[in-house]
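Enquirer: can't give you the sequence, but here's the structure:
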């Protein structure tokens, strides 16, 4: 049977098929979301084992996100060519295969190729998981389907860092990828057994090949330029200049082509709508800051506070506690609230959290580390759903899939770019603070001379060992000051983008039915 929408739509699932189907779809979503955060705390260990710097190790996260962003706009076209169920199951199986390749990777180059493939095949999983869940529930309970989806998408970031840390400490970083194999195989087999007779109609549609190629070229060039910039000394390198020129030219060509193509792969005309433009820019900039800090914080906790990977994961895990607790509340509050107010409260909340972090010190205790992370769950609950509702409000039903796909593309790409930019900014600020601190380490400075003398007494060693110990402490302090700058800048950006929310038209939970499309 090839069901379609409307009167011919498949009936909702019941009994054991309902339980198994919804569990398997949610599990596939959880696996995908988990993989976007599970590697965060493993980067220092992974980098050390592969003999690369932490900055290079971060490419494991950014290239996955960039590939994921590029593949999302293809979901609609692939669904019509392959069918919803076949595409979903196929994407899971390819995700399993690429996960195994990640775990087996002997070096960074092979790992990055596998992560690019993994990110690309993960693109259709999020939008298709929503569609399958909505088809499983009775129409009057569609909000419950989206609530279940949101819960699984929120639990991923909670479990990911802690689970990734525990696996890395007790086994090997490879197992953060191997864990997807049994989970994915079970999810694929179960989804196929439950949903194979509910396949959607297929038809052959042409694809905008020129738009797709230009999209891949500018995204890849931009991401490589950002990731390699610091290593190649930025614009002193002809490679960086070449990548920048290629990215700029291909981006301009992409814009012109997509705006004039009859059936573009990305419908850029959606940006002519005020709510879509303001909401997409706001959620993308906010997500870039949000995601980048999720990547940088565990690196600092492990590299400079000496926490084990599992402990770094436990420190960042409380982020999702309030996010999960408040998810059902948001479902009741949104229909009666102005979504712009909710989104503004989220941005102000994020700014407050990052201001708290900007006062961190090298002697910070666990409570002071955990408290802002715990509180960050509150604005996180107010963040994705209202902004996605703003983005999709006022759109005709036939435009919602394209709008959700485009906003997801921009948001996820912003996350990858934001991680690269803030990682480079942290390094630059650390170098600046190090230089400023070194200026004080002169034999003419009584405080410095006194410190070296006290260290010699404390360590029972000569001046060279005391000076080396002092230099290590200075590096740790410079790194902390650099990260504090990133936290402060993050707070300022969240306040600065609040006006973007108020560019949009008011609405009370508009578009909430598709709010899950924002995802985490």
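Expert: Here it is on my side, so go on. Being a predicted model, the structure only gives us computed values, none of them experimental.
Enquirer: use CA for all of it now, contacts and neighbours both
Expert: OK.
Enquirer: What are the neighbouring residues in contact with residue 310?
Expert: Applying Cα atoms under 8 Å, 6 or more residues apart in numbering, we find residue 310 in contact with 41, 161-169.
Enquirer: biggest separation within the residues you listed, which pair?
Expert: 161 and 169 (12.0 Å; Cα to Cα).
Enquirer: The two - which one has more neighbours?
Expert: Comparing residue 161 with residue 169 by other Cα atoms under 10 Å, the one with more neighbours is residue 161, at 32 against 16.
Enquirer: Residue 319 is in contact with that one, correct?
Expert: No. Judged on Cα atoms under 8 Å, residue 161 makes no contact with residue 319 at a distance of 10.5 Å.
Enquirer: Show me what the strand or helix carrying residue 21 is packed against.
Expert: Assigned by DSSP states H and E, residue 21 falls within helix 15-38. For helix 15-38, the elements it packs on are helix 59-71, helix 125-136, helix 142-170, helix 180-195, judged by 3 or more Cα pairs under 8 Å, 6 or more residues apart in numbering; DSSP states H and E.
Enquirer: if we go to 7 Å?
Expert: Where contact means 3 or more Cα pairs under 7 Å, 6 or more residues apart in numbering; DSSP states H and E, helix 15-38 is packed against helix 125-136, helix 142-170, helix 180-195.
Enquirer: let's bring in a second one:
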């Protein structure tokens, strides 16, 4: 449930916190056709947003090939969106207070549609990245506001059902994303992965305005932490540029990478110092003083970084090494949402009766097992073997986001819940972008290392090598062709071993994160999140 973190965003009004939007206060619930249309409109906008974070994953080879860049550079299409999205999330509360939840939500949708069109018409990678940055920035308020408006549409005793309906869209989108992206890449042209947002967005914006314009939230002018925002953009942007361009520029042998690293570190330290003493901080750093919040955020953010990194590597590996089409890669990725959709309502309904630490532990164990299963893949792996761990991973997703969100918000006073939810969401999204960059870098480095080791065995003094060359020549190949086939096989094997290393490291780290889960002491089973939902 990829964005359940913000599910409690509007549980209580928080006029003093600019970190996340407060829920529209004292609104009468909707009923009948208005409730149905309103729920569909908000869900469509959420679906479009989440879909866009996954639809590009399987289309990276197609985009890279068309624009004449490497697949690793193509992954910037994913990370640029994620970083811009992370930076804009903390602004949601201030923008909501200034302009109103409904106006901001509808404007975000329309700007998202515009930026999607700009992505589709981009003639080169630079323009595409600029459009993706705009798209990620305007998408920031959409998910928290969709939850806030949805909660205001339902009576208090049905708030859990409202969030379950909302959650279904965030789980269906990751299934549809790879499938739709793969089919479009194989049968149409890649710009259509962005053009499909245009009719969906216009419909969602029109329906939302028609239903909710009379339910606008109060507005007032609040000061904005401009220095904090500038420092946030500087350190996050520098860090992501450093991660994305590091492998291309040979990391710290490059003056540019060293400069970006220094700017990121210094910017981050200044940001921490400024936010601690600013009267209206864009990020409430004091939340990390709480054990549940700090340990819970570390667990959910690092795990999401590992999850998202693997989500980027897997379709790239399937298409560039195993030889799958984009559609086939999408089909392999799709089962991840099946158990997630089936189990999420069950987990949500029963979580208040359980200790969320045990549920989160089960999620990490499952994630770890899935990663270790993938670490045993070979270049001859069959589709069934590929899909089994993906299917199992869906169960881990259902047990992952909801309990950890509960732990993070457990014990928070009502006026801190929106800020806590907004900050945890920001950290998680940032780690997702870091995970995508780090995983592609590690994959490339480990593949190069394995290639070097394998090539050591390829020499005229190795009888196995000579026998293989002789066998290929007997099939009608020239000596050069036989050597070329062996080199291609070595490259495939090296990339496979590099991917195996990433999966193995991820599995070990998932097991290690269980420690952070048990550093927390959630109060009353469902914790703050359950209370927050009931507080409406």
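Expert: Arrived safely, thanks for sending. Just so it is clear, the structure is predicted and the values come from calculations on it, not from any experiment.
Enquirer: overall similarity of the pair, as a TM-score.
Expert: Overlay of the two chains. TM-score (TM-score structural alignment, normalised by the length of structure 1): 0.97; 512 aligned residues with a Cα RMSD of 1.3 Å.
Enquirer: circling back to that earlier point, residue range for the helix or strand following the helix holding residue 21 of structure 1 in structure 2?
Expert: Later in the chain than helix 15-38 of structure 1, the nearest helix or strand by DSSP H and E is helix 43-50. Helix 43-50 of structure 1 corresponds to residues 60-67 in structure 2, going by TM-score structural alignment.
Enquirer: How about stretch 119-129 of structure 1?
Expert: Stretch 119-129 of structure 1 lines up with residues 136-146 of structure 2 when matched by TM-score structural alignment.
Enquirer: Same question for stretch 293-301 of structure 1.
Expert: Across structure 2, the stretch matching stretch 293-301 of structure 1 (TM-score structural alignment) is residues 310-318.
Enquirer: Check the offset of the matching stretch from the chain's centre.
Expert: 14 Å (Cα atoms, centre = their mean, to the nearest Å).
Enquirer: next one: stretch 249-262 of structure 2
Expert: Its chain's C-alpha centre and that of stretch 249-262 of structure 2 lie 26 Å apart, by Cα atoms, centre = their mean.
Enquirer: What's the end-to-end length of it?
Expert: One end of stretch 249-262 of structure 2 sits 16 Å from the other (Cα to Cα, to the nearest Å).
Enquirer: Would you quantify the distance from residue 100 of structure 2 to residue 149 of structure 2?
Expert: Computed as Cα to Cα, the residue 100 of structure 2 to residue 149 of structure 2 distance reads 11 Å.
Enquirer: And these two? Which one has more around it.
Expert: Under the criterion of other Cα under 10 Å, the comparison of residue 100 of structure 2 against residue 149 puts residue 149 first, with 26 against 20.
Enquirer: Name the nearest residue to the aligned partner of residue 120 of structure 2 in structure 1, ignoring sequence neighbours.
Expert: When structure 1 is aligned by TM-score structural alignment, the residue opposite residue 120 of structure 2 is residue 103. Nearest residue to residue 103 of structure 1, sequence neighbours excluded (Cα to Cα, 6 or more residues apart in numbering): residue 174, at 4.2 Å.
Enquirer: Same question for residue 204 of structure 2.
Expert: Closest residue to residue 204 of structure 2 apart from its sequence neighbours, by Cα to Cα, 6+ apart: residue 41 at 4.7 Å.
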